[in-house]
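Engineer: Structure for the following, please:
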Amino acid sequence: MRTANPALNAGTFTGLAPAAARSEAMTLQGTVNKSALLLVILLAAATITWGKFFETGSPASVGIWTLGGAIGGFIVALVTVFKKQWSPLTAPLYAFLEGLFLGGLSAVFEAQYPGVVIQAVALTFGTLFALLAAYRTGLIKATENFKLGVFAATGGIALVYVASMLLGFFGVRIPGIFGAGVIGIGFSLFVVVIAALNLVLDFDFIEKGAAGGAPKYMEWYAAFGLMVTLIWLYIEILRLLSKLRSRK
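Structural biologist: Model (predicted):
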């Protein structure tokens, strides 16, 4: 089962003993419930940094919270990937930390481009439900070629981001792709499409994991993996919309 999401890769269920009883096994409904809970935690945390920003109107007022959420979320994500059994604890913590990060980030974008956040949220969930419906009805199938294509594209995007970060330390910027020109908007649109297609791979992976009778705690891990993709998709949509708004 190939997926471009590093949290839900082909080896996620390798070495896991099947659950002894159905009540102890991973289920689709259980994963949905836990995904919803993580989303609630994320939104609750986001209101903290969002509120702090608009109380003061200064990005500096939420800088430490936003940065701490980003770094802390990354560290907790790594721990969760390598210690799946801890996911009932680490997944909610990840959602909380990422909520702090997204709340601050979203507030900064909202202050510059009023209304952009609600648009990004609507497009993110619209994409999620549209792709879920397409997957459930068989309009989109996660074939091996489909998975390979999405995996390769996601890897390429990751390399571009890493290269950009490393070059930034030397004062070098990759021309065009991060600007609001045609190339920059085209790149952002491509990234949004690939991030969205990762949801299809996640649906397929979770469905197969539940069918394989994975342990109950894997519901938390699967929900965590889905959150990783949704957060990425939201950020990329926010970037795309901000580029479009800046051209007006």
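Engineer: okay, CA-based contacts and neighbour counts for the rest of this
Structural biologist: Noted.
Engineer: Please identify the buried residues of stretch 184-193?
Structural biologist: For stretch 184-193, the neighbour count (16 or more other Cα atoms under 10 Å) marks Gly184, Ile185, Gly186, Phe187, Ser188, Leu189, Phe190, Val191, Val192, Val193 as buried.
Engineer: Quick one: end-to-end distance for stretch 50-64.
Structural biologist: 13 Å (Cα to Cα, to the nearest Å).
Engineer: tell me which residues in it are buried?
Structural biologist: Buried-residue list, stretch 50-64, by 16+ other Cα under 10 Å: Trp50, Lys52, Phe53, Phe54, Pro59, Ser61, Val62, Gly63.
Engineer: Could you point out which of the residues you listed is nearest to Leu78?
Structural biologist: The shortest approach to Leu78 among the buried residues of stretch 50-64 belongs to Gly63, at 22.8 Å (Cα to Cα).
Engineer: so what's the closest one closest to, chain neighbours aside?
Structural biologist: Gly104 (7.5 Å; Cα to Cα, 6 or more residues apart in numbering).
Engineer: how deep is Leu89 tucked in, by neighbour count?
Structural biologist: Neighbour count for Leu89, taken as other Cα atoms under 10 Å: 11.
Engineer: and it, what element?
Structural biologist: Element membership for Leu89, per DSSP states H and E: helix 87-112.
Engineer: coming back round to it: you'd agree the residue nearest to Gly63 is up against Leu43?
Structural biologist: No. Using Cα atoms under 8 Å as the test, Gly104 is too far from Leu43 to be in contact (11.8 Å).
Engineer: want to put them side by side, so please do this one too:
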Amino acid sequence: MTNPVFSNSAVFGEKQNRDVQRTQSQMDPNFGRAQDMSTGAAAGMDAHQLESMYNAPAATTADTGRMTYDDVIMKTGLLLVLLVAAGAATWALAPQLYFVGAIVGLIFGLINSFKREPSPLLIVIYTLAQGVFLGGLSKMYESFYDGIVLQAVLATISVFAVSLFLFKSGKVRVTPKFTRMLLIGMGGYLLFSIVNLVLVWTGVLEGWGMRGGAMGIGIGLIAVGLAAMSLVMDFDAASVGVKNGIPKKYAWSAAFGLMVTLIWLYVELLRLIAILRGDD
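Structural biologist: Purely as a prediction, here's the structure:
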């Protein structure tokens, strides 16, 4: 998987589809007991007890403590509110702290990505740090290009909506070929970004470096496309988790994974719009 949040998880992914029953049995001792109810229980229950059991309403995911789409939506919504609040406060009070937010966000992003068990506290800290980073960064871009932040936000929402629609409609499906294409694309983009950053920092290139002009626009569009593909992968991983009946605490992991991709997408769109509006 391209998103380390899901690729390093023991509960997300297609592998779990092959071992759902075994995994559920390990996570919930009552799972195996419920499977035997129709056989072993019949020997110790009278007709009235059996009738009551069969007439009882079916257990919901809330009753069994399993993750649902609502859990993922609620957690993601909460993190978005925290992100926007931290960003707005930084924008208004201390935009110069964006670099601190970037470093703290990177550290806690890596910690959360490689933790086997989700930690709501660490995920919230990551979100707040990224809010500080985005607030300061957005204020800086807005000072150069009036209205660019609103444009980037609307573009991010649009890309997210289109990606979700394509995934839900089945027009775009996560296949081994899709995964390989995304993995190769992101690997190449990461290498390009590192080389470009080093050349700019060392003074070999100026301004946007290789990300300026027509080439920069092309690279920006590729990056946005990769982020959109990553969103589809995130949707698929969350869907697999719900189908597998994993514990609801992993909704935090799914929400965190979506936040990582959304933040990346917003930054790429912000940079792309700036290139389009700039005088390179």
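Engineer: Mind telling me the TM-score for this superposition?
Structural biologist: Scored against TM-score structural alignment, normalised by the length of the first structure, the superposed chains reach a TM-score of 0.87; 235 aligned residues with a Cα RMSD of 2.2 Å.
Engineer: that older thread, post-alignment, the helix holding Leu89 of the first structure versus the second structure, mean distance?
Structural biologist: Following the fit onto the second structure, the mean deviation recorded for helix 87-112 of the first structure is 0.8 Å by mean Cα distance after the TM-score superposition for the first structure.
Engineer: what span of the second structure lines up against that helix?
Structural biologist: Mapped onto the second structure using TM-score structural alignment, helix 87-112 of the first structure spans residues 119-144.
Engineer: tell me which residues in that stretch are buried?
Structural biologist: 120, 123-142.
Engineer: those helices in the first structure, which residues are they?
Structural biologist: 28-56, 60-82, 87-112, 116-136, 144-168, 182-211, 218-246 (DSSP state H).
Engineer: Ala21 of the first structure: which of these is closest?
Structural biologist: From the helices of the first structure, taking Cα to Cα, the stretch that ends up closest is helix 182-211, at 13.0 Å.
Engineer: tell me, that closest one lands on which residues of the second structure?
Structural biologist: The aligned range for helix 182-211 of the first structure is 214-243, by TM-score structural alignment.
Engineer: That stretch vs the first structure, average distance?
Structural biologist: Using mean Cα distance after the TM-score superposition for the first structure, the mean distance for stretch 214-243 of the second structure is 1.0 Å.
Engineer: Counting neighbours, what do you get for Lys249 of the second structure?
Structural biologist: Neighbours of Lys249 of the second structure under the rule other Cα under 10 Å: 17.
Engineer: That one against Thr68, yeah?
Structural biologist: No. Lys249 of the second structure lies out of contact with Thr68 (Cα under 8 Å); the separation is 10.2 Å.
Engineer: one step back: which member of the buried residues of stretch 50-64 of the first structure is positioned nearest Tyr135 of the first structure?
Structural biologist: Trp50 (33.9 Å).
Engineer: The closest one touches Phe109, doesn't it?
Structural biologist: No. Judged on Cα under 8 Å, Trp50 of the first structure makes no contact with Phe109 at a distance of 10.8 Å.
Engineer: Spit out the contact partners of Pro118 of the second structure.
Structural biologist: Pro118 of the second structure makes contact with Asn112, Lys249, Tyr250, Trp252, Ser253, according to Cα atoms under 8 Å, 6 or more residues apart in numbering.
Engineer: Please tell me which one of the residues you listed counts the most neighbours.
Structural biologist: Counting neighbours by other Cα under 10 Å, the top entry in the contacts of Pro118 of the second structure is Ser253, with 28 neighbours.
Engineer: which residue packs closest to that one, ignoring adjacent ones?
Structural biologist: Ser253 of the second structure sits nearest to Pro118 (Cα to Cα, 6+ apart), 5.7 Å away.
Engineer: Starting from Trp252 of the second structure, give me the distance back to that neighbour.
Structural biologist: Pro118 of the second structure is 6 Å from Trp252 of the second structure, by Cα to Cα.
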